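>>> Sharing a sequence plus its predicted fold:
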Amino acid sequence: MPETPSALPPPSPSSSLPGLRFAFGTLTVLPVRVTRWDRPAARAGMLCAPLVGVVAGGAAGLLGAVLLLLGAGPLLAAVGAAAVPALLTRGLHLDGLADTADGLGSGKPADDALRIMKQSDIGPFGVLTLVLVLLAQVAALAEAYDGSWAQGVLAAVVSGASARLAMTLAARRGTPAARPEGLGAAVAQTVPVAGALALAALLTALAALAGGALLGTYGAVRAAAAVVVAVATAQSLLRRCVRRFGGVTGDVFGALAETAATAALVVLALG
């Protein structure tokens, strides 16, 4: 029987490597074998989730930069950068976004909404949400690459890290799982609140440092603001999902990631 959140042991170095494996093995399609599926490993994995975002965002940003160097315009570079995270997750986060939109938009009671989310087809709310989110991501990335390749890379990395930070915060204690099975149940309530908040503060500070190093003071402010707005937007969606569904699911985690990534990109495109 899984350990309850209050029974989880404190973090230990022995869970770090399994935690990294858990993070990369469950949040990407990279060939990483998950060696442990217990709650300490899940907690360590969710705390490592922003690192997965840095890797995915870095790969996305670099592809866009290479396309620019090869003579492509900012729009094509943005399309390439937006495609990388989708490929690294086999589109699971986008699928989660569409399913969550269908569940929320159905207006059905929690059990019926969860059943709708488990169906393989995508409804009108899901399609509309996917189209708008992908358009927003590509448009914001194009704006960044139109400034410079460095702005494009920074936008991709900050959005990727913010997306996974939203998942870490959703796994904090006090946020229940909507179902007794699935990835949502495996990681729900595994992350200590203090650890989640500390990670959010650290990522905000690192984004500001990176923005300042590449783009100056204004870039630092925008990068930090992007993380803050991304987290706030994802938390608003999380509260809505918990009220409607009774907790989180794997689909909700995907929706939070895409929502946070989009919000971060929009902030970085402004000004």
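Perfect, I can see it now. Small disclaimer: the values here were computed from a predicted structure and weren't measured. Numbers count the residues shown, from 1 in each chain.
>>> going forward, measure contacts and count neighbours with C-alpha atoms only.
Will do.
>>> would you list every one of the helices in this structure?
For the chain, helices defined by DSSP state H occupy the ranges 16-27, 39-47, 49-69, 74-88, 92-106, 110-118, 124-147, 149-170, 183-187, 193-245, 250-269.
>>> Tally up the residues packed near Tyr145, please.
By other Cα atoms under 10 Å, the residues close to Tyr145 number 27.
>>> was I right about it contacting Gly80?
No. Between Tyr145 and Gly80 there is no contact under Cα atoms under 8 Å: 11.4 Å.
>>> Now do the shared contacts for the two.
With contacts taken as Cα atoms under 8 Å, 6 or more residues apart in numbering, Tyr145 and Gly80 have Gly64 as neighbours in common.
>>> that older thread, quick one, which of the helices of the chain is nearest to Ala177?
Evaluated with Cα to Cα, those place helix 183-187 nearest to Ala177, the distance being 5.1 Å.
>>> hang on, the earlier thing: between the helices of the chain, which one is nearest to Pro9?
Proximity to Pro9 (Cα to Cα) singles out helix 39-47 among the helices of the chain, at 7.3 Å.
>>> How far does the closest one sit from its chain's centre?
16 Å (Cα atoms, centre = their mean, to the nearest Å).
>>> Give the other helices and strands that that helix contacts.
Counting contacts by 3 or more Cα pairs under 8 Å, 6 or more residues apart in numbering; DSSP states H and E, helix 39-47 packs against helix 16-27, helix 149-170, helix 183-187, helix 193-245.
>>> Report the angle between it and helix 49-69.
Angle, helix 39-47 to helix 49-69, by axes from the mean of the first three to the mean of the last three Cα atoms, to 10 degrees: 40 degrees.
>>> Below is an additional structure, to be compared with the one above:
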Amino acid sequence: MTGRSRYVDGLRLAVGTFTVLPVPGGRVDRATAGVAMALAPAVGALLGLALGGVLLALTPLTSPLIAAGLTLGCAALLTRGLHLDGLADIVDALGSYRPGPAALEIMKKPDVGPFGVVALVVVLLVQAAALAELAGRSAPAGLAAVVVAVATGRLAVTVACRRGVPAARPDGLGALVAGTVGPVAPVVGTVAVAVLASVAVPGRPWQGPLVVVAALAVVLLLLRHLVRRLGGITGDVLGAGVEVTSTLVYLGLVLSG
């Protein structure tokens, strides 16, 4: 497979994995998966651009909080709600205090336990409040903030799939993507998102990049704990990383002092 065809197939896989958009099928192997996971922040930026556009379009028509809630609804539709499901499964598994194999079995169950429900409520409330705050900012800053939050969430996936991080199971999404991303993609993605974040907080060009780096640092600690607890990454781990990182960035971008 040529480099160009691997890139095209990787882009298709990234779009098909991180959005609900239908894309033509292509080759799916670990090399293609590595390209897809490296491109995750770019797909996130495009998704954030669409969601930011929804927020800006709705803000003049209704209250900021309703606009924020509808924007989150669009986010769930555009991503099939997979990341939220991953967050709920991970929190249920961690809340069980059971060892790795038993925790992995809990994550396979289709139901959501009380820990997962609370996690979803808290994350969605924080995101909605942050989006309502961003709706009151200037259009360029508000749009940039949404793009940065969504892109950084997907950058967490790139970081989680870097070489040296194992899969928790021999099958599934985690087994396909674990350890497929080289050292360059996370660095390039972090720099690109941090540069964009410099315009997300009016009058504070330093705050956005600092928030991005801090959120990634927290997720790295979370990832280390999950790998130690579960034995590696799974699709649920990646989904939880997306939601935790995005929420931290949203929160950090609306903090003022």
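Sure thing, it's come through. Everything numeric here is computed off the predicted structure, so don't read it as measured data.
>>> and the aligned residue in the first structure for Val184 of the second structure, how far is that from Ala86 of the first structure?
Matched to the first structure by TM-score structural alignment, Val184 of the second structure sits across from Ala194. Going from Ala194 of the first structure to Ala86 of the first structure by Cα to Cα, to the nearest Å gives 31 Å.
>>> One more: Leu270 of the first structure?
As judged by Cα to Cα, Leu270 of the first structure and Ala86 of the first structure stand 24 Å apart.
>>> What of Phe253 of the first structure?
Per Cα to Cα, Phe253 of the first structure is found 15 Å from Ala86 of the first structure.
>>> if you count what's nearby, which of those two comes out ahead?
Phe253 (28 against 18).
>>> Just list the residues touching the counterpart of the more buried one in the second structure, thanks.
Structural alignment (TM-score structural alignment) places Phe253 of the first structure against Leu238 in the second structure. Residues in contact with Leu238 of the second structure (Cα under 8 Å, 6+ apart) are 83, 86, 156-157, 160.
>>> rerun that using 6 Å as the cut-off
With contact set as Cα atoms under 6 Å, 6 or more residues apart in numbering, Leu238 of the second structure has these partners: Val157.
>>> quick one: it and Leu131 of the second structure, what's the gap?
Relative to Leu131 of the second structure, and taking Cα to Cα, Leu238 of the second structure is found at 23 Å.
>>> swap in Ala214 of the second structure?
Distance from Ala214 of the second structure to Leu131 of the second structure, counting by Cα to Cα: 20 Å.
>>> More neighbours: which of the two?
Taking other Cα under 10 Å, Ala214 of the second structure and Leu131 do not tie; Leu131 has more neighbours (27 against 16).
>>> My guess is the more buried one contacts Ala68. True?
Yes. Using Cα atoms under 6 Å, Leu131 of the second structure is in contact with Ala68, at 5.2 Å.
>>> Can you give me every residue that contacts the equivalent of Leu88 of the first structure over in the second structure?
Using TM-score structural alignment, the equivalent of Leu88 of the first structure in the second structure is Leu78. Applying Cα under 6 Å, 6+ apart, we find Leu78 of the second structure in contact with 19-20.
>>> One more pass at 10 Å, please.
Residues counted as contacts of Leu78 of the second structure (Cα atoms under 10 Å, 6 or more residues apart in numbering) are 18-21, 47, 50-51, 72.
>>> What of Leu220 of the second structure?
By Cα under 10 Å, 6+ apart, Leu220 of the second structure lies in contact with 156, 159-160, 214, 226, 241.
>>> Max pairwise distance over those residues: which two?
Pairwise distances across those (Cα to Cα) peak at 18.5 Å, for the pair Ala214 and Leu226.
>>> what's the closest non-adjacent residue to Ala161 of the first structure?
Excluding the flanking residues, the one nearest Ala161 of the first structure by Cα to Cα, 6 or more residues apart in numbering is Gly53, at 4.1 Å.
>>> Run a quick neighbour tally on the aligned partner of Arg162 of the second structure in the first structure.
Matched by TM-score structural alignment, Arg162 of the second structure corresponds to Arg172 in the first structure. Arg172 of the first structure has 24 neighbouring residues, counting by other Cα under 10 Å.
>>> I figured Arg172 of the first structure hits Ala196, correct?
Yes. Arg172 of the first structure lies in contact with Ala196 (Cα atoms under 10 Å); the separation is 6.7 Å.
>>> who touches both of the two?
46-47.
>>> coming back round to it: quick one: the contacts of Leu220 of the second structure as CSV, columns for distance to Ala119 of the second structure too.
Listed next are these as CSV, based on distance: Cα to Cα, whole Å:
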residue, distance to Ala119 of the second structure
Ala156, 19
Val159, 23
Ala160, 21
Ala214, 21
Leu226, 16
Gly241, 13
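>>> ok, so what distance separates Val54 of the second structure from Leu120 of the second structure?
From Val54 of the second structure over to Leu120 of the second structure (counting by Cα to Cα), the distance is 22 Å.
>>> And for Ala103 of the second structure?
19 Å.
>>> again, but for Ala33 of the second structure
Applying Cα to Cα to Ala33 of the second structure and Leu120 of the second structure gives a distance of 28 Å.
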